[in-house]
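Trainee: sequence and computational prediction follow.
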Amino acid sequence: MSFQRTSGILLHPTSLPSKFGIGDLGETAYQFIEFLSRSGQKLWQVLPLGPTGYGNSPYMSFSAIAGNPYLISPELLAKQHLLKEEDWADLPEFDRDRVDFATVIPYKRKLLEVAFKRFQQGYLDQDLQHHHDLYLIQELFKKFCIEEADWLEDYVLFMALHEENTEVLWNNWEPAIAKREPQALELKRIELKDRIEFQRFVQFIFFDQWLKLKQYANMRNIKIIGDIPIYVSHNSADVWANPANFALDPETYEVAQMAGVPPDYFSETGQLWGNPVYNWEYLQETQFAWWIDRFRFLNRYVDIIRIDHFRGFEAFWQVPAGEETAVNGEWQVATGTELFTKLREVMGELPILAEDLGVITPEVDKLRDDFGFPGMRVLMFAFGGGSDNFHLPHNYVRNSAVYTGTHDNDTAVGWWQRASQSEKDLFYKYIVGYAAGEPINWVLIRMAMAAVSLIAILPLQDVLGLDNSARMNIPGTATGNWGWRYNDPELLNPTLSDRLLQITQLYSR
């Protein structure tokens, strides 16, 4: 699929300001869309939107499809009369600069429980309009549960079981449940009926709020780039419900081969993610049905799909169970060509971006180019090495997406503060304009906007000129990530919009 020359901003919704300690899909999300529109931006890139587990990583979710309950806006629930302001009268003083997940999650869970109870019992007042509103919501809820049953029923049961066994991985649950014996599952559905219904309700509310936000963005000519991680968490509804898709021990359902990447720019010992790799032979035998369902679903909820770790569809790094680093892994060939051929056959040409960073071979380039997917260029990688560096703008092709940095990079300011002298020397030679005193973040933004790449994406941290304290993630570290937030909607002021709009128009974005 061909893309137009555009630009946009990378910002995960958790990073939006909110009184509830974590960004959500409420008022500040709509304000951010207005900022994008005023600034001439046509794209909003988000990270995976799924419910997160240990470490709060969007790339380690309990589901490849479900939405994150903690992105739900309580204030929007109040507009539907499912919450009242008095329900958050005890609101703690949350950290304004970072998400304190340990405090935020139980508090928002409490609010969701209140909303669910009100949804079940009906409103306590006698306002007929409120009762009419509730009736409409309940009808939409029934429709959602029927239409989404294929993934929803496995997910809600998994989450109810997970909450019953919070410290136990699914493969260590009662054997009949781990093996999904129908009679045992039916008994659990009866026993955990209320918990299961709560999970259905939460998913309905999430997707209701998300689709309204997406519609608002689309009405302002802004498309949303969603993220599809190549791997899913072992402790997820997907692996529990579809174990044959993954490289698991057939007796214990433990991960037999773990996903990761070999030593690279980010780590001398590589990255050991711990997710199970795929049983590509089985996936091919099933006509890639599970993968096609993932793409089909995400394609309904975003406008452009970014495939994370695209190179894993050509060959993937697998590490035997028990290893503590990714060093002792090996490359295995995947069947990406067959998958994307089938996907195109079933769904036509999809708007897909390929995250093709890391150890890239001619075979990976061929897979990307055979299907016309734009690859990625990252300016923070551009100045290590010589003039043949893949990430230097004069080496770009039009069918690509340039980033100043990604969620895995430092901010532009943080990168410059830590850059080696050799990187700075090449930078000075390459960017004569830096001598004029333009801040480093705007130099990189200008470079990205000017590039031949059809797509330019700027992390909001770089637009705001923030330092290393605003970094979103440090690859290879399990905790302490994903928490950055900007704390004041007024930071996205008209002066900033005008500056971004001018540079966007100058380079025909």
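Mentor: Perfect, thanks for sending it. Being a predicted model, the structure only gives us computed values, none of them experimental.
Trainee: going forward, measure contacts and count neighbours with C-alpha atoms only.
Mentor: Noted.
Trainee: what does stretch 54-69 contact?
Mentor: With contact meaning Cα atoms under 8 Å, 6 or more residues apart in numbering, stretch 54-69 is reached by 47-53, 101, 151-152, 155, 159, 202-203, 206-207, 229, 231-233, 235-238, 294, 297-298, 478-482.
Trainee: just the buried ones from those?
Mentor: In the contacts of stretch 54-69, burial by neighbour count holds for 47-53, 101, 151-152, 155, 159, 202-203, 206-207, 229, 231-233, 235-238, 298, 480-482, counting by 16 or more other Cα atoms under 10 Å.
Trainee: quick one on the thing from earlier: of the contacts of stretch 54-69, which belong to strands?
Mentor: Among those, DSSP state E puts none in strands.
Trainee: so which of the residues you listed belong to helices?
Mentor: 101, 151-152, 155, 159, 202-203, 206-207, 237-238, 294, 297-298 (DSSP state H).
Trainee: which residues in the stretch 301-450 of the chain form helices?
Mentor: 336-347, 362-370, 412-418, 421-430, 440-450 (DSSP state H, counting those that start in this stretch).
Trainee: what sits up against the third one?
Mentor: With Cα under 8 Å, 6+ apart as the contact definition, helix 412-418 has outside contacts at Met380, Thr404, Gly405, Ile440, Asn441, Leu444, Asp462, Gly465, Leu466, Asp467, Asn468.
Trainee: same thing with stretch 378-394?
Mentor: 377, 395-396, 402-406, 409, 412, 415, 422-424, 426-427, 444, 447-448, 451-452.
Trainee: of these, keep whichever come out buried.
Mentor: Here, 16+ other Cα under 10 Å leaves 377, 396, 402-406, 409, 412, 415, 423, 426, 444, 447-448, 451-452 buried among those.
Trainee: and stretch 483-501, how far out from the chain middle?
Mentor: 22 Å (Cα atoms, centre = their mean, to the nearest Å).
Trainee: show me what counts as buried in that stretch.
Mentor: So, applying 16+ other Cα under 10 Å, buried residues of stretch 483-501: Gly483, Trp484, Arg485, Tyr486, Asn487, Leu492, Ser497, Leu500, Leu501.
Trainee: do the same with stretch 295-303
Mentor: Here stretch 295-303 shows Phe295, Leu298, Asn299, Tyr301, Val302, Asp303 as buried, counting by 16+ other Cα under 10 Å.
Trainee: hold the first one in mind and look at this next one:
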Amino acid sequence: MSDSLFNWLKSRSAGVLLHPTSLPSAHGIGNFGPSAYQFVDFLCECGFGYWQICPLGPTGFGDSPYQCFSAFAGNPYLIDLDPVVSFGLLKEDDLAPLRELPHDQVDYGALYEAFWPLLAKAAKRFVKDGEPSLDGYGNYKTFIKENSDWLDPYAAYRATKDHFKGKPWFEWAKKYRTYELWQESELPQKLEAAISAEKFYQYLFFGQWKLLREYANSKGVKIIGDVPIFVAMDSADTWSSLEIFQMTKDGKPKAVAGVPPDYFSELGQLWGNPLFDWDALKKRDYDWWIARLKATFTLYDVVRIDHFRGFHDYWSIPAKAEDARTGEWKAGPGLDFFNKVKEALPEALLIAEDLGDLSDGVHVLREETGLPGMVVLQFAFGGDAANDYLPHNHEKNSVCYAGTHDNDTTLGWFWSEGDHVREHVHRYFGIGDEAPQWDFIRACYRSPARLAIVTVQDMLNLGSDARLNTPGAAQGNWQWRYSQENIDFLRRDVAGYLNELAHLYGRNQG
């Protein structure tokens, strides 16, 4: 292990998995406003050292943060509009439509109708005022210049997508179908105002996130971010960098991403993402990926790489396949990629999402990189004592979860499983049925794994209604939110006990 590339997880600690959209707010969706700062205070009171979130990118159809319009940009829905009012770019009354949205979940359709006109109005006033730098958010022109490599094509893509009523870029006329061709067209001038507005939205997002992250760090809380290995087919990344993907010159995929049949689906999962042309990227020293990771580490302290196995081998599915069963495994870039990452980012703190039925080669690659892997307690029961996810088999260099954003809540999972699984849980922990979610939380704290991550849903004793995401379900995901009453309960009745667990099992913040 001492010879591995990224052997960084040295001490025991704990954290909480909560995507910011699940925070309370008066604007229809959780954002970077006061409730985010209050959540950080709660983490500090409990002795948590980490806040883990899902990707922060701009979401499209299905609202999944794992299918974003950009691997670099931020999601404007997370912008708190109250400071925008204080800057004089909106009026208090402008926010009335947002306050009428549900407080207990995210209604993305209604949010879309209410939110974007307000942001557009703020952008117009920002331009009218001479594009001033906003206090605390950094110099606007410096932001535009320093991020131009990704911001220019992203803003062009989003403005053009809106211009064509939301159509994906591969359905645009051929003269707009690559960023290079687009730059030679009439659209850069025609869409100048819309492009500038998109850049302003990113300035707000990154300005507010920087302040929130600095506050978390000042409280001893580090942010764990998430990088999906693949990008969305309809994204600024594919449109502007077609040459690094397994796609034809006219923008058609040769094959797409997914996973074979597994725990979640008997048909496998047909994600539909474009696959990287790893040979082409290797010739360029993986420059796009290095740029992506460098940008990511300006947002987060630690980065989880989703679908780590894709760097060893990936499931390549014919582009016209109806499901994922007809795919085949193909070789990824392997250790060569991580050697280049180490050269460019020697202090990178990475976590490998290595869940599922993995080949020996994937395990070897993770050992060579030294990255901590993941263990999920919900996958541990119903078999025998050799199950890698049972606590007695956990490696120290790993991250222990009861469940992730893709799992049911522990309480929901427990009561949806059969008697055989519940009996295994009873015998393993020596418990009954009273509060299995807390037995799983305690098991995470006790685990040999150096980092333990729990969820707010489990701490609130919630069932399946509080599930955040169901893989394979096209709609109904990413909507769950907790309330102000929930966080008051946690701070009053739960924080002290969690702090006690942290000290008892050596996971206190310091």
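Mentor: Thanks, I have it. Everything numeric here is computed off the predicted structure, so don't read it as measured data.
Trainee: list the TM-score for the superposed pair.
Mentor: Scored against TM-score structural alignment, normalised by the length of the first structure, the superposed chains reach a TM-score of 0.95; 498 aligned residues with a Cα RMSD of 1.7 Å.
Trainee: the aligned partner of Trp290 of the first structure in the second structure - nearest residue in space that isn't next to it in sequence?
Mentor: Using TM-score structural alignment, the partner of Trp290 of the first structure in the second structure is Trp288. The spatially closest residue to Trp288 of the second structure, leaving aside those adjacent along the chain, is Leu281, at 7.6 Å (Cα to Cα, 6 or more residues apart in numbering).
Trainee: what does Asp303 of the first structure align to in the second structure?
Mentor: By TM-score structural alignment, Asp303 of the first structure lines up with Asp301.
Trainee: doesn't Lys222 make contact with its match?
Mentor: Yes - taking contacts as Cα atoms under 8 Å, Asp301 of the second structure lies within contact range of Lys222: 5.8 Å.
Trainee: and the buried residues of stretch 483-501 of the first structure, which two are the farthest apart?
Mentor: Gly483 and Leu501 (28.3 Å; Cα to Cα).
Trainee: any chance of the helices of the stretch 301-450 of the first structure in CSV, with distance to Ile33 of the first structure too?
Mentor: Formatted as CSV, the helices of the stretch 301-450 of the first structure follow (distance: least, Cα to Cα, whole Å):
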stretch, distance to Ile33 of the first structure
helix 336-347, 29
helix 362-370, 31
helix 412-418, 23
helix 421-430, 33
helix 440-450, 20
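Trainee: tell me the most buried of those?
Mentor: helix 440-450 (a mean of 22; mean count of other Cα atoms under 10 Å).
Trainee: mean shift between that helix and the second structure?
Mentor: Aligned to the second structure and superposed, helix 440-450 of the first structure gives a mean residue distance of 0.4 Å (mean Cα distance after the TM-score superposition for the first structure).
Trainee: please name every helix or strand in contact with that helix.
Mentor: On a contact count with 3 or more Cα pairs under 8 Å, 6 or more residues apart in numbering; DSSP states H and E, helix 440-450 of the first structure meets helix 412-418, strand 455-459, helix 460-464, helix 494-506.
Trainee: indicate which one of these is closest to Ala244 of the first structure.
Mentor: Closest among those, using Cα to Cα: strand 455-459, at 37.2 Å.
Trainee: which bit of the second structure covers that closest one?
Mentor: Using TM-score structural alignment, strand 455-459 of the first structure pairs with 451-455 in the second structure.
Trainee: for the matching stretch, which outside residues touch it?
Mentor: 11-18, 398-404, 441, 444-445.
Trainee: ok, back up a step: so which helix or strand takes in the match of Trp290 of the first structure?
Mentor: Assigned by DSSP states H and E, Trp288 of the second structure falls within helix 287-296.
Trainee: and the contacts of that helix?
Mentor: Taking Cα under 8 Å, 6+ apart as the rule, helix 287-296 of the second structure contacts Ala71, Phe72, Gly225, Val227, Leu281, Val303, Val341, Ala344, Leu345.
Trainee: tell me the two of those that are most distant?
Mentor: Gly225 and Leu281 (23.8 Å).
Trainee: what range in the first structure matches stretch 317-329 of the second structure?
Mentor: Counting by TM-score structural alignment, stretch 317-329 of the second structure sits on residues 319-331 of the first structure.
Trainee: for that stretch, give me every contacting residue.
Mentor: By Cα under 8 Å, 6+ apart, stretch 319-331 of the first structure touches 255-263, 269-272, 315-318.
Trainee: between Gly225 and Leu281 of the second structure, which one's more packed in?
Mentor: Gly225 (23 against 18; other Cα atoms under 10 Å).
Trainee: now the more buried one: which helix or strand?
Mentor: Here Gly225 of the second structure is assigned to strand 222-228, by DSSP H and E.
Trainee: check the mean deviation of that strand from the first structure.
Mentor: Counting by mean Cα distance after the TM-score superposition for the first structure, strand 222-228 of the second structure comes out at 0.2 Å.
Trainee: how far off centre is that strand?
Mentor: Per Cα atoms, centre = their mean, the displacement of strand 222-228 of the second structure from the mean C-alpha position of its chain is 6 Å.
Trainee: with stretch 22-33 of the second structure instead?
Mentor: On Cα atoms, centre = their mean, the centre of stretch 22-33 of the second structure falls 17 Å from that of its chain.
Trainee: residues in the first structure aligned with it?
Mentor: Counting by TM-score structural alignment, stretch 22-33 of the second structure corresponds to 15-26 in the first structure.
Trainee: can you list the buried residues in the matching stretch?
Mentor: Buried residues in stretch 15-26 of the first structure, counted by 16+ other Cα under 10 Å: Ser15, Leu16, Pro17, Ser18, Phe20, Gly21, Ile22, Gly23, Asp24, Leu25, Gly26.
Trainee: what residue in the first structure is paired with Arg366 of the second structure?
Mentor: So Arg366 of the second structure corresponds to Arg368, using TM-score structural alignment.
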